[in-house]
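Participant: Below are the sequence and a predicted model for it; my questions follow.
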Amino acid sequence: MTFTVTDLSCRRGEITVLRDVTFSVAAGEALVLRGPNGAGKTTLLRTLAGLTPPVRGTVDTDVCAYAAHADGLKSQLTVAENLTFWARVFGRRDIAPAVHAFDLRALLDRRAADLSAGQKRRVALARLPLTARPVWLMDEPTVSLDAANVALFGRAVAVHLQTGGCAILATHIDLGLPDTRTLDVTRFAATQTDDTTDPFAEALE
């Protein structure tokens, strides 16, 4: 499996921020998105995930699982109930591998509302393997994780790569993943004139 993006232009609100993004990620590879705040990393990930329609270009949106900034947990459900819900959404029943990968056994009966920020993050990330989707898209996935749990997350991603998946993530942390490439999104920055039309000029035509 190769995840391919071709001539993709991405919009934040009414403004195109990235233009002509082209890359591919093969099975077993990780691609790390780099660039300063506001450069378009989140916009690109949301477009890859199919949450924001592209201005133009093509992307394989049907094979992705997306982990965003928000944890997206049901606060009144337990950890086990949250994971079971997401497993069933994707036609799965066994949450044990995800529980093991993210060391969640001691938290299974605890409500999401009662978890620390780092614990919530681990539960949110544990949904990724439950999707059984080959492409993981992740936006700053290690936020709120301590060093031990960053390492735990890195191992989970490494297993995903070893089993034929690929990963695209925005992060400033070296996860020690094999076969990792970087992509600086600033090289695809759209100019201010890309979306600009002068309504007064149009009226005079």
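Facilitator: Yep, it's here. Numbering: from 1, shown residues only.
Participant: rest of the way, CA atoms for contacts and neighbours
Facilitator: OK.
Participant: where exactly do the strands run in the chain?
Facilitator: For the chain, the strands defined by DSSP state E cover 2-12, 15-26, 30-34, 56-59, 64-67, 135-139, 166-170, 180-184.
Participant: Please compute how far the first one lies from its chain's middle.
Facilitator: Put simply, strand 2-12 sits 14 Å off its chain's centre (CA atoms, centre = their mean, to the nearest Å).
Participant: From the contact counts, what lies against it?
Facilitator: Contacts defined by 3 or more CA pairs under 8 Å, 6 or more residues apart in numbering; DSSP states H and E place strand 2-12 against strand 15-26, helix 41-48, strand 56-59.
Participant: so which of those is the most packed in?
Facilitator: helix 41-48 (a mean of 23; mean count of other CA atoms under 10 Å).
Participant: which residues touch that one?
Facilitator: For helix 41-48, contacts defined as CA atoms under 8 Å, 6 or more residues apart in numbering pick out 10-12, 18, 33-35, 52-54, 59-61, 64, 137-139, 170, 185.
Participant: Against that first model, consider the following:
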Amino acid sequence: MELNVSDLTVTRGGIKVLEDVSFAVKAGEALVLRGPNGIGKTTLLRTVAGLQPALRGEVSLDREQMAYAGHADGIKAPLSVTENLEFWAAVFGTGSIAPALQAFDLEALAARPAGALSAGQKRRLGLARMVVTGRPVWVMDEPTVSLDTSAVQLFAEAVRAHLAGGGLALLATHIDLGLAEARVLDVGPFKAKPPALEDFDGAFL
């Protein structure tokens, strides 16, 4: 399995932010996107994951092979930790949630309502959702937000286990996760040129 992105141009608000982005990620590898805030990393990840259309370019893999984790944790506050993970396991047709609970040290919190968790605990639950999807491609936008140092290590171990199992990961983060399997791509060189003034109104049509 290999994720190939070829000559991808992505837009935000009808205006190009990154253009002609190309990269490949093989099974067992992670690719970390780097660049200043606002350059378009989130837009690129959402486009690769199929959550918004590309202006042009191609993504080789079927989006049904991908699981996406964005800034929102994707949890239901009234449900317990266990019930949240069981819900996602049912959606994706996977089995036991025990590996996800263990990977993110949630076993002691299993019966607690998600709404009663701290910000860091909610983030761990949201990331544990990736484990229960069973999907081989993880696409993640700033996954370590709200995590303390120990939780960042839990996340890094979960990614490492995912890669060892034949998965791959594409993520944007400013944190060094210490992954030997990770490469870094600076998206700065792909920043789109500002539209010409006469083309500005047309960008919104």
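Facilitator: Okay, I see it. Owing to the predicted nature of the structure, the values given are computational and were not obtained by experimental measurement.
Participant: want to throw the helices and strands packed on strand 2-12 of structure 1 into JSON lines with distance to residue 159 of structure 1?
Facilitator: Formatted as JSON lines, the helices and strands packed on strand 2-12 of structure 1 follow (distance: least, CA to CA, whole Å):
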{"stretch": "strand 15-26", "distance to residue 159 of structure 1": "15"}
{"stretch": "helix 41-48", "distance to residue 159 of structure 1": "22"}
{"stretch": "strand 56-59", "distance to residue 159 of structure 1": "24"}
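Participant: out of those, nearest to residue 200 of structure 1?
Facilitator: With CA to CA as the measure, strand 15-26 is the member of the helices and strands packed on strand 2-12 of structure 1 nearest residue 200 of structure 1 (19.2 Å).
Participant: Which strands and helices lie in contact with that closest one?
Facilitator: With contacts taken as 3+ CA pairs under 8 Å, 6+ apart, strand 15-26 of structure 1 sits against strand 2-12, strand 166-170.
Participant: Could you tell me which of the contacts of helix 41-48 of structure 1 count as buried?
Facilitator: 10-12, 18, 33-35, 52, 54, 59, 64, 137-139, 170, 185 (16 or more other CA atoms under 10 Å).
Participant: Closest one to residue 106 of structure 1 out of those residues, please.
Facilitator: Of all these, residue 106 of structure 1 sits closest to residue 138, with 25.1 Å by CA to CA.
Participant: mind listing what the residue most central in space within structure 2 touches?
Facilitator: Note on structure 2: the residue nearest the mean C-alpha position is residue 140, at 1.2 Å, using CA atoms, centre = their mean. When contacts are counted by CA under 8 Å, 6+ apart, residue 140 of structure 2 touches 45, 68-70, 169-172.
Participant: That one maps to what in structure 1?
Facilitator: Alignment note (TM-score structural alignment): residue 140 of structure 2 maps to residue 138 of structure 1.
Participant: With residue 148 of structure 1 as the reference, name the closest of the helices and strands packed on strand 15-26 of structure 1.
Facilitator: strand 166-170 (19.3 Å).
Participant: now for that closest one, which elements pack on it?
Facilitator: Counting contacts by 3+ CA pairs under 8 Å, 6+ apart, strand 166-170 of structure 1 packs against strand 15-26, strand 30-34, strand 135-139, helix 147-162.
Participant: Swap in 10 Å and give it another go.
Facilitator: Applying 3 or more CA pairs under 10 Å, 6 or more residues apart in numbering; DSSP states H and E, one finds that strand 166-170 of structure 1 contacts strand 2-12, strand 15-26, strand 30-34, helix 41-48, strand 64-67, strand 135-139, helix 147-162, strand 180-184.
Participant: Could you measure from residue 129 of structure 1 over to residue 89 of structure 1?
Facilitator: 13 Å (CA to CA, to the nearest Å).
Participant: err, residue 22 of structure 1, not the other one
Facilitator: Using CA to CA, one obtains 31 Å as the distance from residue 22 of structure 1 to residue 89 of structure 1.
Participant: try residue 190 of structure 1
Facilitator: Per CA to CA, residue 190 of structure 1 is found 37 Å from residue 89 of structure 1.
Participant: between the two, which one's more packed in?
Facilitator: Between residue 190 of structure 1 and residue 89, counted using other CA atoms under 10 Å, residue 190 has the larger neighbour count: 20 against 12.
Participant: To which residue of structure 2 is the more buried one aligned?
Facilitator: Per TM-score structural alignment, residue 190 of structure 1 is aligned with residue 192.
Participant: wait, its match sits on residue 12?
Facilitator: No - counting by CA atoms under 10 Å, residue 192 of structure 2 stays clear of residue 12, with 11.3 Å between them.
Participant: anything in contact with each of these two?
Facilitator: Common contacts of residue 192 of structure 2 and residue 12, defined by CA atoms under 10 Å, 6 or more residues apart in numbering, comprise 18, 40.
Participant: do you know which of the helices and strands packed on strand 2-12 of structure 1 lies nearest residue 181 of structure 1?
Facilitator: strand 15-26 (9.1 Å).
Participant: mean shift of the closest one relative to structure 2?
Facilitator: Average distance, strand 15-26 of structure 1 versus aligned residues of structure 2 after superposition (mean CA distance after the TM-score superposition for structure 1): 0.6 Å.
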